[in-house]
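> predicted model, plus sequence, below.
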Amino acid sequence: VSGIAVNAEHNDYCWMNSSYVLGVKLTDAFSKYGFCTAIRGAEGGGRVDNLPTHFFMSDDGDPDVKCPTEIGITDRREAELGKLGFLPLCH
């Protein structure tokens, strides 16, 4: 698991709109390639690094990790949202 390990509760996070991340990825792609299209996929410029990693104890008493996004989005759901014009931040 990569990211920054934190000891915080769900409500302690500063949740934000993923459009800010999109803006960073667009300007980074433009800076590197001279155009803004290289923003999709982990290898294609869409990877977002240093998201927090939330460790917690599951109901079974085992350590577990929470996704750093509000919800997890599968590859299939990402494709469906993309066809509808959305650009989800997926983990």
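Nice, thanks for sending it over. Numbering: from 1, shown residues only.
> going forward, measure contacts between C-alpha atoms and count neighbours the same way
Fine.
> residue ranges for the helices of this structure, please.
19-33, 75-83 (DSSP state H).
> of these, which is nearest Arg47?
helix 19-33 (8.5 Å; C-alpha to C-alpha).
> show residues contacting that closest one.
Applying C-alpha atoms under 8 Å, 6 or more residues apart in numbering, the contact partners of helix 19-33 are 35-39, 45-46, 48.
> ranking those residues by neighbours, who comes first?
Gly46 (21 neighbours; other C-alpha atoms under 10 Å).
> about what we covered before: closest to Ser58 out of the helices of the chain?
helix 75-83 (25.2 Å).
> helices or strands up against the closest one?
Using 3 or more C-alpha pairs under 8 Å, 6 or more residues apart in numbering; DSSP states H and E as the contact test, no helix or strand touches helix 75-83.
> how about it: buried residues?
By 16 or more other C-alpha atoms under 10 Å, the buried positions in helix 75-83 come out as Glu78.
> please compute how far it lies from its chain's middle.
Distance of helix 75-83 from the chain centroid (C-alpha atoms, centre = their mean, to the nearest Å) equals 15 Å.
> save the helices of the chain as TSV, and put in distance to Phe56 too.
As requested, the helices of the chain are exported to TSV (distance: least, C-alpha to C-alpha, whole Å):
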stretch	distance to Phe56
helix 19-33	26
helix 75-83	25
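> this is the comparison structure:
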Amino acid sequence: EYIRWKAFRETDDARYIGLVMPRVLGRLPYGPDTVPVRSFNYVEQVKGPDHEQYLWTSAAFSFASNMVKSFVNNGWCVQIRGPQAGGAVKDLPIHLYDLGTGNQVKIPSEVMIPETREFEFASLGFIPLSYYKNRDYACFFSANSAQKPALYDTADATANSRINARLPY
């Protein structure tokens, strides 16, 4: 199963590939209560929980922004993970909507990834963006490349392989 994916993960090229997930809200829907359009009266037809009506963008843009910030601050893209060390993605749009039952919230990430799943995705070669519940920010806790770390006879060599499979290194 997934033979081509597994074969790709074994290549040296996979070390330089970062697959970021999930998508994030690109902006709030246009409307008088969210983002008014000044030149004409326009209300974007977003029906609260209807997922497909929102503008979703790749979280890779947020990850790339964090890489640029790290490069500007350090001359190297090493501080790109963790909430205090450059992995935070702040000021994400959160859409509040009312369907007649009180305010509901559309979270700014396509799905909410719990901590345990974040680790699983990271070990499978993905860079997950984890959203903080009831907040307007999220965080990249890991920055693993798509490369699968090699297993060696010694623990030190295997640990070194894991470090080398991370994008900052």
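Cool, the structure landed. The shown structure was predicted, so the numbers you read here are calculated from the model rather than taken from an experiment.
> could I get the TM-score for this pair?
A TM-score of 0.77 describes the superposed chains when it is computed by TM-score structural alignment, normalised by the length of structure 1; 87 aligned residues with a C-alpha RMSD of 2.3 Å.
> one step back: so which of the helices of structure 1 is nearest Pro52 of structure 1?
Pro52 of structure 1 lies closest to helix 19-33 among the helices of structure 1, at 14.2 Å (C-alpha to C-alpha).
> corresponding residues in structure 2 for that closest one?
Helix 19-33 of structure 1 corresponds to residues 60-74 of structure 2 when matched by TM-score structural alignment.
> now the matching stretch on structure 1. Mean distance?
For stretch 60-74 of structure 2, the mean distance to aligned residues of structure 1 following superposition is 1.0 Å (mean C-alpha distance after the TM-score superposition for structure 1).
> list the buried residues of that stretch.
60, 62-63, 65-70.
> so which of the residues you listed is the closest to Ala138 of structure 2?
Ser62 (10.0 Å).
> separation between the closest one and Gly87 of structure 2?
Using C-alpha to C-alpha, to the nearest Å, we find Ser62 of structure 2 at a distance of 9 Å from Gly87 of structure 2.
> and Glu118 of structure 2, by the same measure?
From Glu118 of structure 2 across to Gly87 of structure 2, the span is 14 Å (C-alpha to C-alpha).
> all strands of structure 2, in order?
Per DSSP state E, structure 2 carries strands over the ranges 19-21, 24-25, 56-57, 88-89, 95-98, 103-106, 126-131, 138-140.
> show residues contacting the second one.
This means strand 24-25 of structure 2. Contacts of strand 24-25 of structure 2 (C-alpha under 8 Å, 6+ apart): 54-59, 92-93, 108-110.
> quick one on the thing from earlier: among the contacts of helix 19-33 of structure 1, which pair sits farthest apart?
Taking C-alpha to C-alpha, no two of those sit farther apart than Phe35 and Val48, at 18.7 Å.
> Pro68 of structure 1 matches what in structure 2?
Pro68 of structure 1 maps onto Pro108 of structure 2 when the alignment is built from TM-score structural alignment.
> so how many other residues sit close to the closest residue to its match other than its chain neighbours?
In this structure, Pro108 of structure 2 finds its nearest non-sequential neighbour in Leu25, 5.0 Å apart by C-alpha to C-alpha, 6 or more residues apart in numbering. Counted with other C-alpha under 10 Å, the neighbours of Leu25 of structure 2 add up to 21.
> same check, this time on Val6 of structure 1
11.
> next one: it from Phe30 of structure 1, what distance?
From Val6 of structure 1 to Phe30 of structure 1 the distance is 32 Å (C-alpha to C-alpha).
> next: Ile39 of structure 1.
10 Å.
> and for Tyr20 of structure 1?
From Tyr20 of structure 1 to Phe30 of structure 1 the distance is 16 Å (C-alpha to C-alpha).
> repeat that for Ser58 of structure 1.
42 Å.
> what do you get for Glu78 of structure 1?
For Glu78 of structure 1, the distance to Phe30 of structure 1 - C-alpha to C-alpha - is 24 Å.
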